[in-house]
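Peer 1: I'd like to go over a predicted model; first the sequence, then the structure.
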Amino acid sequence: MSDSNTTDFTNPSTFILMGIPGLEVTHVWISIPFCSMYTIAILGNFTILFIVKTELSLHGPMNYFLCMLAVTDLVLCTCTIPKTLSIFWFNSREVEFSACLIQMFFIHCFFAMESGIFVAMAFDRYVAICDPLRHSAILTNPVVANIGLAVVLRGCMLVLPCPLLARQLPYCKTNIIPHTCCEHIAVVKLACADIHINIYYGIFMAILVISLDVFFIAVSYIQILRAIFRLRTKDARLKTFGTCGSHLCAILAFYIPGLFSVLTYRIGHNVALHFHVLFMNVCLLVPPMLNPIIFGVNTKQIWDRLLRLSTHKGT
């Protein structure tokens, strides 16, 4: 391994993941909150899937989108965190070149898919509040399935050029990636060729996904707020707004850290590398951990079903 790190080579068969550069001595301590958040994310999202599947009253558009979000969260954190923990605990740093590109695709594809699901959930809330009488007629099961398929296809089509472009690059500097995972920019920076097209496409993809999706979500919620303020009583306004509270919290938990990570990694040249890596891992862990908690607590049917299951097991 040492030879491959010090001599020139072209297109290495394996890359070496450093972990969090500069914080190697604290990897074991950092793994404790990482492992805890990952465990909560796995248990929480599987719980959401189980409850929605077994409770017939929850079989509706909003909860179908919630299941899509849970599956996306499970894949998003599972494609990175187990390898990160293996680096922290077992010093297992090697990753095959093809596996690295696959991980790159999964990270960015499922990030884009999660963003698309939030747009779909905002549209569902818009129809439910602004046109409640036609909600069941507009968001039928086939329509929900088609929206889910469109979200998947959009994510795949937008992200696929990233690993394909990265695969064409010659890598003859080093095979050491200063990261815990095969993030797009972290990988292509190792190439001994012009990577401007890779950088520009990465920025274009991030801006396209985030800006368009945030725009559509904002438009939906502006219409929702207008409908809420037209309600006659304060109690009705608070109750209606409460149905959107969990969605807004999940949106903020996803987009604010994600946007900050994208901007600092590409234009924040004065930000320490270990902060970039640490913060990106947090971005991949916090939304999958918080989403089932936010929706489980704020969705009455899910919370009631969870309480019934807990009570039944207790007796």
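Peer 2: Nice, thanks for sending it over.

Peer 1: could you use CA atoms for every contact and neighbour count after this?
Peer 2: Noted.

Peer 1: sec struct for residue 231, please.
Peer 2: coil (DSSP: H, G, I helix; E, B strand; the rest coil).

Peer 1: nearest residue to it in space, ignoring adjacent ones along the chain?
Peer 2: Leaving aside its sequence neighbours, residue 231 sits nearest to residue 237 (CA to CA, 6 or more residues apart in numbering; 6.0 Å).

Peer 1: here comes the other one, which I'd like you to weigh against the first:
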Amino acid sequence: MLALNRTNLQPTTFLLLGIPGLEADHVWISIPFCLVYLLSLMGNVSLLLIVKTDPKLHEPMYVFLCMLCVADLMLTSSTLPKILSLFWFKNREIYFEACLTQMYFIHSLSTMESGFILAMAFDRYVAICHPLRHSAILTPTVIAGMGLVIVFRGAILLSPHPFLLRWLSYCKTNVISHTYCEFMALIKLVCNKTKIRRAYSLIVAFLTGGLDFILIITSYILILLTVFSLPSKAARRKTLSTCVSHVWVILVFYTPAFFSFLTHRFGHHIAPHIHIFIANVYLLIPPMMNPIMYGVKTNRIRERFFKFSTIKCV
């Protein structure tokens, strides 16, 4: 039942539906969701501790990776507890202000993640295309400045989103056909004209994730041009191997992100449960996979992780 504030037709609470059509399977779906969440927490916290305690890993790439880990931890922790509460206890209610807050954190932290992945691509570009100037270009001051710019970009550009939705009239329903609050799911519930708000969201998405992706592709084109100019095949293979983990991070992050973004706006023929499942994959899988991919590829991280695990077991 739609409980409204009569002054502006705002609901006091929203009801999260979960995954439409799969409500009967929510308990079973929650099992892999919970496991992925626990692996994300363990992996990212372990990676932060390993990098912090090992001076040899105090390099720009791993500093940016730690920033990404922090964003991943905040993103999953702002969504997964409520999703699991919905699946396990059918706790569908979420307060209006809490819903807007969750939406802000999801979009701003996702934007920060994209920025940190771009920063890691820039590090790979400098390390491969300008190796003699790497330490001179990426100084601790520059790294800290890049991190702050990425954080403030996400925080400021996405800050209008809650206010764009705060004063609208939600006269259709207060049921959100999703497992969490996000901009496009909420905008579909209002009766006001939303063309300007949708346009702003689209522009911000392009200026952040879209532009980041273009710059990442550009950096890798320059990297490939440099690599293929190397004289020996062994040198080319060794140089490219330093980018493998980062390329996987790019694919894991941007593939579901673009799918979710495009289907929300243009994929009306796609079944709702498929879209919402992919939207959850976008939030769950990258935070779990990032530490695994770097742990598997980086001997130093892998060795420290096993050493840390052994100490804990003892």
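Peer 2: Sure, I can see it. As the structure is a prediction and not an experimental result, all values here were calculated from the model.

Peer 1: and the TM-score between them?
Peer 2: Once superposed, chain against chain, the TM-score is 0.95 (TM-score structural alignment, normalised by the length of structure 2); 313 aligned residues with a CA RMSD of 1.7 Å.

Peer 1: what helix or strand is the residue nearest to residue 231 of structure 1 located in?
Peer 2: Here residue 237 of structure 1 sits within helix 234-267, counting by DSSP states H and E.

Peer 1: give me the mean deviation of that helix from structure 2.
Peer 2: When structure 2 is overlaid, helix 234-267 of structure 1 sits 0.7 Å from its aligned residues on average, using mean CA distance after the TM-score superposition for structure 1.

Peer 1: quick one on the thing from earlier: what sits against the residue nearest to residue 231 of structure 1?
Peer 2: Applying CA atoms under 8 Å, 6 or more residues apart in numbering to residue 237 of structure 1 gives the contacts 228-229, 231.

Peer 1: what does residue 187 of structure 2 give?
Peer 2: Residue 187 of structure 2 neighbours (CA under 8 Å, 6+ apart): 165, 194.

Peer 1: again, but for the one 3 residues further on
Peer 2: By CA under 8 Å, 6+ apart, residue 190 of structure 2 lies in contact with 168-172.

Peer 1: so it, which of the three states?
Peer 2: Three-state assignment for residue 190 of structure 2 (three-state DSSP): coil.

Peer 1: tell me the centre residue of structure 2?
Peer 2: In structure 2, the residue lying closest to the centroid (CA atoms, centre = their mean) is residue 110, at 3.9 Å.

Peer 1: give me the element it is part of.
Peer 2: helix 96-129.

Peer 1: mean shift of that helix relative to structure 1?
Peer 2: Following the fit onto structure 1, the mean deviation recorded for helix 96-129 of structure 2 is 0.7 Å by mean CA distance after the TM-score superposition for structure 1.

Peer 1: compare the contacts of residue 190 of structure 2 with structure 1 and list the overlap.
Peer 2: Mapping those onto structure 1 (both residues aligned by TM-score structural alignment, their matches' CA atoms under 8 Å) leaves 168-172 still in contact.

Peer 1: now those residues: which count as buried?
Peer 2: Neighbour-count burial (16 or more other CA atoms under 10 Å) applied to these gives 168-171.

Peer 1: any idea how far the residue nearest to the centre of structure 2 lies from residue 77 of structure 2?
Peer 2: For residue 110 of structure 2, the distance to residue 77 of structure 2 (CA to CA, to the nearest Å) stands at 13 Å.

Peer 1: sorry, back to before: report the angle between the helix holding residue 237 of structure 1 and helix 97-130.
Peer 2: Interaxial angle, helix 234-267 of structure 1 versus helix 97-130 (axes from the mean of the first three to the mean of the last three CA atoms, to 10 degrees): 160 degrees.

Peer 1: so which bits of stretch 49-58 of structure 2 are buried?
Peer 2: Across stretch 49-58 of structure 2, burial judged by 16+ other CA under 10 Å covers 50-51.

Peer 1: so how far is the first residue of it from its last?
Peer 2: Its first and final residues considered, stretch 49-58 of structure 2 spans 12 Å by CA to CA.

Peer 1: part of a strand, is residue 95 of structure 1?
Peer 2: Yes - looking at residue 95 of structure 1 with three-state DSSP, it is inside a strand.

Peer 1: which residues in structure 1 form strands?
Peer 2: With strands called from DSSP state E, structure 1 shows them at 14-17, 94-96, 176-177.

Peer 1: so what corresponds to residue 19 of structure 1 in structure 2?
Peer 2: With TM-score structural alignment as the criterion, residue 19 of structure 1 lines up with residue 18 in structure 2.

Peer 1: next, count neighbours for that match.
Peer 2: 23 (other CA atoms under 10 Å).

Peer 1: what number of residues lie near residue 151 of structure 2?
Peer 2: When neighbours are counted by other CA under 10 Å, residue 151 of structure 2 registers 20.

Peer 1: same check on residue 98 of structure 2?
Peer 2: Applying other CA under 10 Å, we find 13 residues neighbouring residue 98 of structure 2.
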